[in-house]
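Participant: Sharing a model prediction with you, sequence too.
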Amino acid sequence: MKEQELAITLSTTKKEKPQADQLQFGKNFTDHMFIMDYMQGKGWHDPRIVPYQPLTLEPSAMIFHYGQSVFEGLKAYLTEEEEVLLFRPEKNFERLNRSNERLCIPEIDVEFALKALKELIRVDRDWIPREEGTSLYIRPFIIATEPYLGVSPADRYKFIIIMSPVGSYYKEGIKPVKIAVETDFARTVRGGTGEAKTGGNYAASLKAQEISEKSGYSQVLWLDGVEKKYIEEVGSMNVFFKINGEVVTPALNGSILQGITRASIIELLQYWNVPVTERRISMQEVYDAYKAGQLEEAFGTGTAAVISPIGEFYWKEEKMVINNGETGELSQKLYDTLTGIQNGKIADPLNWITKLED
């Protein structure tokens, strides 16, 4: 798309900001939002920052009927020196375009999207919380808005960015979670939409999560949808295992999301010269490693938690307690390093940080 002028309309009434100790994920939203429209034949147009407000859509808008939507999630951090930092934001917009391609949504201009996001953050900069572990969560998303009940790609869309101040994911310190291995439901299959970040994937996961929570488990470990043997993701996160000194994560296969945190973990481990492998790994292999005393750590990775240590798996009516149910040394080091880089407290050796210039 051609470079366009970004129009800004400031809110005349400011919302009351929540106290840091009352922040809940995705409950409060900043004063402004970014919107840009798409129309077939005209392309993406009318980029603007406006006061946060409801959307007006026709009941026949295609998003309501056929689920043509994609989204992203990233964060902005405020350092002790009052600098605003973003963690690899270009990767999120690049992944958004990969999701767009899978869902037949027109791609966005990554450079312009990043420019618009930076301006939105400048406008709502005072919404970035300052307390330890807090951040400003950023949600870019695209929805089909054409009023039409035919099953085909829409010819109209909206690209929107909203932002929400969020508290520390681990208010009482990083703690391992208990995970049930899912053997009935499937999150997705190769050839489906698993590698895209689209709402339907998450809706499809809710039933298994609901059942696991009733059994006392935080989330489920997803196996492949065909053979129910090979590990894919944990909840809505990528998953890693430390087995006999080597870190293993399922290889991207068309049904696994290409996590930004996942890629960062792999790059960081390689930087530390820690053996790390992307390959197909079965639940049986993990179980055998556990029985042999070689399953040293397991953890999920994602934007919200960064690292979520796993203290127990439940599979085939057997509990597998990992590292005595405690956070592993490598998991803690990865968490401390990534969060330290994100909030500017330690060096950024791999040049992941984008600073918001005044």
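Facilitator: That came in fine, so what should we check first? Numbers count the residues shown, from 1 in each chain.
Participant: C-alpha from now on. contacts and neighbour counts both.
Facilitator: Will do.
Participant: List the contacts of the nearest residue to Ile353 once chain neighbours are set aside.
Facilitator: Excluding its sequence neighbours, the residue lying closest to Ile353 (Cα to Cα, 6 or more residues apart in numbering) is Phe87, at 5.0 Å. Counting by Cα atoms under 8 Å, 6 or more residues apart in numbering, Phe87 touches 74-76, 342, 352-354.
Participant: Would you write a ChimeraX line that selects the buried entries of those residues?
Facilitator: Remark: buried members of the contacts of Phe87, expressed as a ChimeraX selection using 16 or more other Cα atoms under 10 Å:
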select :74,75,76,342,352,353
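Participant: Okay, one more to line up with it:
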Amino acid sequence: MSEQHDPAEREAILKDPGFCRHSTGHTAVVDWDADTGWSDPLVGPWSDLAMDPATLGLHYGQAVFEGLKAFRAEDGSVHLFRPEDHGRRLARSAARLAMAEMPAELFTRACADLVAADAAWVPRGYGQSLYLRPLLIATEPDLGLRPSRRYRCVILAYPADPCFGAAFRPLSVTTATDTVRAVRGGTGESKCAGNYAAGLLTRTEAQAAGYDEVLWLDGLERSRIEELSTMNLFLVWRDRTGTWVTTPPCDGTIVRGLTRDSLLTLAKDRGIAAAEEHTTIDAVRDGLRTGRLAEVFACGTAGVVVPVGRLAIGGEDLTVGDGEEGPMTAALRSSLLDVQHRRTHDAHGWLRTVVPAEGNGGRRA
């Protein structure tokens, strides 16, 4: 997927980047060896991964990844959003699969080095970003069932719109009934490659039936909602006493989304009641029928905040509200993007400056 572009071609791409259609042509690479530990990050031209067919990562699934973004502010400066937290989450995913855990400081340095090298690729549009995809994979060739003694982290970069589009159109979602994504004690909260492969069949079938995404239920009783295939889920409740938001708790079966965590914090900053609580699919159905469940939205690094306009439960297609985006969904997305683009104060220290404002000498902070 590596491409070479002159400045005019790059500017044309940045006006309409889509989601990860064009790579910057560079990667950052960090290696780990059991004898020598972690290497320094190396930024260079995109190159293929050369692997022995017996590589442990290919046979036993020792592969985890992350997704994070760099944003350009109105003054031209460029900032990574919560890179240390993404680094810590990658380390937790790696630990679950008995892989080497990259220190968050090293992870952040590698991401910052790549963004600095590709600063011209960071779009200027509101909601647009430079999307980074760090992949950590076992690289030692051996067919014995054991942890690898060598790993490579490769970080890719793409100018990007949100993955479901910049218009944030409402999604159509159907509930998974015959398959499950995760069970407690498994790898559900880890961003390991196998988790996503396990959901592809159900998601593909849902898309063939006219839906955008799948809502997964708990793996034991199949009664509680969990998350979509690539995004966490929020519910907006409303009655005569007021409005509040809930989201399923992170208790081992859903990804600990950093967008999810950011939205919970921003909601509380705005004085909105926000809670983590288990919710049954029956309660969701009843809430939609009565109107008490006024909005549903999904969130994640790639998709940002996207409304759900239609939800199929047990063969019944239910419209969420009037089928369009609700005010709470729009408000929380704006709150998040305003922080990411430095339109409002970064009260929680989420931004890591990589390129200072234009006119300040162009030095990395």
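Facilitator: Arrived safely. Predicted, not measured: the structure shown is a model, and the values here were computed from it.
Participant: TM-score for these two?
Facilitator: Counting by TM-score structural alignment, normalised by the length of structure 1, the TM-score of this superposition works out to 0.92. Behind it: 347 aligned residues with a Cα RMSD of 1.8 Å.
Participant: the helices in structure 2, which residues?
Facilitator: Assigned by DSSP state H, the helices in structure 2 fall at 7-15, 56-60, 83-96, 104-117, 193-208, 258-269, 281-290, 327-340.
Participant: Tell me the residues of structure 1 aligned with the third one.
Facilitator: Equivalent residues of helix 83-96 of structure 2 are located at 89-102 in structure 1, counting by TM-score structural alignment.
Participant: Once aligned, what mean separation remains between the matching stretch and structure 2?
Facilitator: Compared with structure 2 after fitting, stretch 89-102 of structure 1 has a mean deviation of 0.6 Å; criterion: mean Cα distance after the TM-score superposition for structure 1.
Participant: buried residues in that stretch?
Facilitator: Within stretch 89-102 of structure 1, the residues that count as buried by 16+ other Cα under 10 Å are 89-90, 92-100, 102.
Participant: can you check stretch 28-46 of structure 2 too?
Facilitator: 28-33, 38, 41, 43, 46.
Participant: Off-centre distance for it?
Facilitator: A distance of 24 Å separates the centroid of the chain from that of stretch 28-46 of structure 2, by Cα atoms, centre = their mean, to the nearest Å.
Participant: Next: stretch 199-215 of structure 1.
Facilitator: The answer for stretch 199-215 of structure 1 is 17 Å, by Cα atoms, centre = their mean.
Participant: Contact partners for Ile225 of structure 2?
Facilitator: Ile225 of structure 2 sits in contact with 215-218, 248, 278-281, where contact means Cα under 8 Å, 6+ apart.
Participant: aligned partner of Thr139 of structure 2 in structure 1?
Facilitator: Match for Thr139 of structure 2 (TM-score structural alignment): Thr145.
Participant: any idea how far the equivalent of Ala298 of structure 1 over in structure 2 lies from Asp212 of structure 2?
Facilitator: Matched by TM-score structural alignment, Ala298 of structure 1 corresponds to Val296 in structure 2. To Asp212 of structure 2, Val296 of structure 2 is 14 Å away according to Cα to Cα, to the nearest Å.
Participant: Between those two, which has more neighbouring residues?
Facilitator: Val296 (29 against 18; other Cα atoms under 10 Å).
Participant: Run a quick neighbour tally on the closest residue to that one other than its chain neighbours.
Facilitator: Using Cα to Cα, 6+ apart and skipping the chain neighbours, the partner closest in space to Val296 of structure 2 is Leu235 (4.7 Å). Leu235 of structure 2 is flanked by 22 other residues according to other Cα under 10 Å.
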